[in-house]
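>>> show me the folded form of this:
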Amino acid sequence: MNRKTLPLVYSLAIPIGVGALVAIALAPFGETPLEGVTLLVKGAFGSWRRVSETLVKTSPLLFTGLAVALAFRCGAFNIGAEGQFLV
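Next up is the predicted model:
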């Protein structure tokens, strides 16, 4: 494979692999992967209250990721992101 097709292979293989893992994890409970994903989406975005809770809980993670990405982009190595997140 050349360098141009490798990202395409990864972008197709990773979702298929994750879907297979979800199917394997839900199989003992008698649920299909579609039902599991539907419940996950309804749990996170089922009402305005759930949407706001999802945003409240994901905002610190998003900002921590942005801080680390900015540091890496500038050529610095930020090892304090976990501590900053906890504070």
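
>>> when you work out contacts or count neighbours from here on, use the C-alpha atoms and nothing else.
OK.

>>> what about Gly83, how many neighbours?
Residues near Gly83, counting by other CA atoms under 10 Å, number 8.

>>> quick check: it vs Thr38, distance?
Between Gly83 and Thr38 the computed distance is 34 Å (CA to CA, to the nearest Å).

>>> give the other helices and strands that the top helix by length along the chain contacts.
In the chain, assigned by DSSP state H, the helix with the most residues is helix 48-73. With contacts taken as 3 or more CA pairs under 8 Å, 6 or more residues apart in numbering; DSSP states H and E, helix 48-73 sits against helix 33-45, helix 81-86.

>>> next, the second sequence, to be compared with the first:
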Amino acid sequence: MTEIAFFFERYEIGEEAFWKMCTDAILDYQQEVNLDQERCEAFDLFGEDINIEQMTKRRLFGDGQLYFARVENPLLTARRRVECEPIS
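Next comes the predicted model:
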């Protein structure tokens, strides 16, 4: 994660721009390979929310247990923005 943060900082890429690039790449790929709806939904990349691992908690507690938090999916947020963009 640190390397990604350094990359963003170095090239002045905001988080919103990053997720938009990811969303564009996913949607382009899905169209390019002509994935059917069922196949796309199987991976649910644009689901409402996602689980993220709380790695700091695991390191602090040192008990080997996995800790997760449920958060809003940034890919879905970016997709909604992409869908609202005017077509150029």
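
>>> please state their TM-score.
Scored against TM-score structural alignment, normalised by the length of the first structure, the superposed chains reach a TM-score of 0.28; 36 aligned residues with a CA RMSD of 3.1 Å.

>>> buried deepest among the helices and strands packed on helix 48-73 of the first structure, which one?
Mean neighbour count (mean count of other CA atoms under 10 Å) peaks for helix 33-45 among those, with a mean of 13.

>>> before we move on, the earlier item: tell me which of the helices and strands packed on helix 48-73 of the first structure sits nearest to Tyr10 of the first structure.
helix 33-45 (21.3 Å; CA to CA).

>>> please state the offset of that closest one from the chain centre?
Relative to the mean C-alpha coordinate of its chain, helix 33-45 of the first structure is positioned 14 Å out (CA atoms, centre = their mean, to the nearest Å).

>>> ok, stretch 7-27 of the first structure next?
13 Å.

>>> count of neighbours near Ala78 of the second structure?
21.

>>> ah, wrong one, I meant Pro74 of the second structure
Pro74 of the second structure, neighbours per other CA under 10 Å, totals 22.

>>> pull the contacting residues for the nearest residue to it once chain neighbours are set aside.
Sequence neighbours aside, Trp19 is the residue nearest to Pro74 of the second structure in space, at 6.5 Å (criterion: CA to CA, 6 or more residues apart in numbering). Counting by CA atoms under 8 Å, 6 or more residues apart in numbering, Trp19 of the second structure touches 74-75, 78.

>>> please apply the same query to Arg59 of the second structure.
Arg59 of the second structure touches nothing, counting by CA under 8 Å, 6+ apart.

>>> so it is in which element?
Per DSSP states H and E: Arg59 of the second structure is located in helix 55-61.

>>> and the next helix or strand after that helix, how far out from the chain's middle?
Counting by DSSP H and E, the next helix or strand C-terminal to helix 55-61 of the second structure is strand 68-72. In terms of CA atoms, centre = their mean, the centre of strand 68-72 of the second structure is set 12 Å apart from its chain centre.

>>> the longest helix of the first structure to helix 33-45, inter-axis angle?
Put simply, helix 48-73 of the first structure runs at 90 degrees to helix 33-45, going by axes from the mean of the first three to the mean of the last three CA atoms, to 10 degrees.
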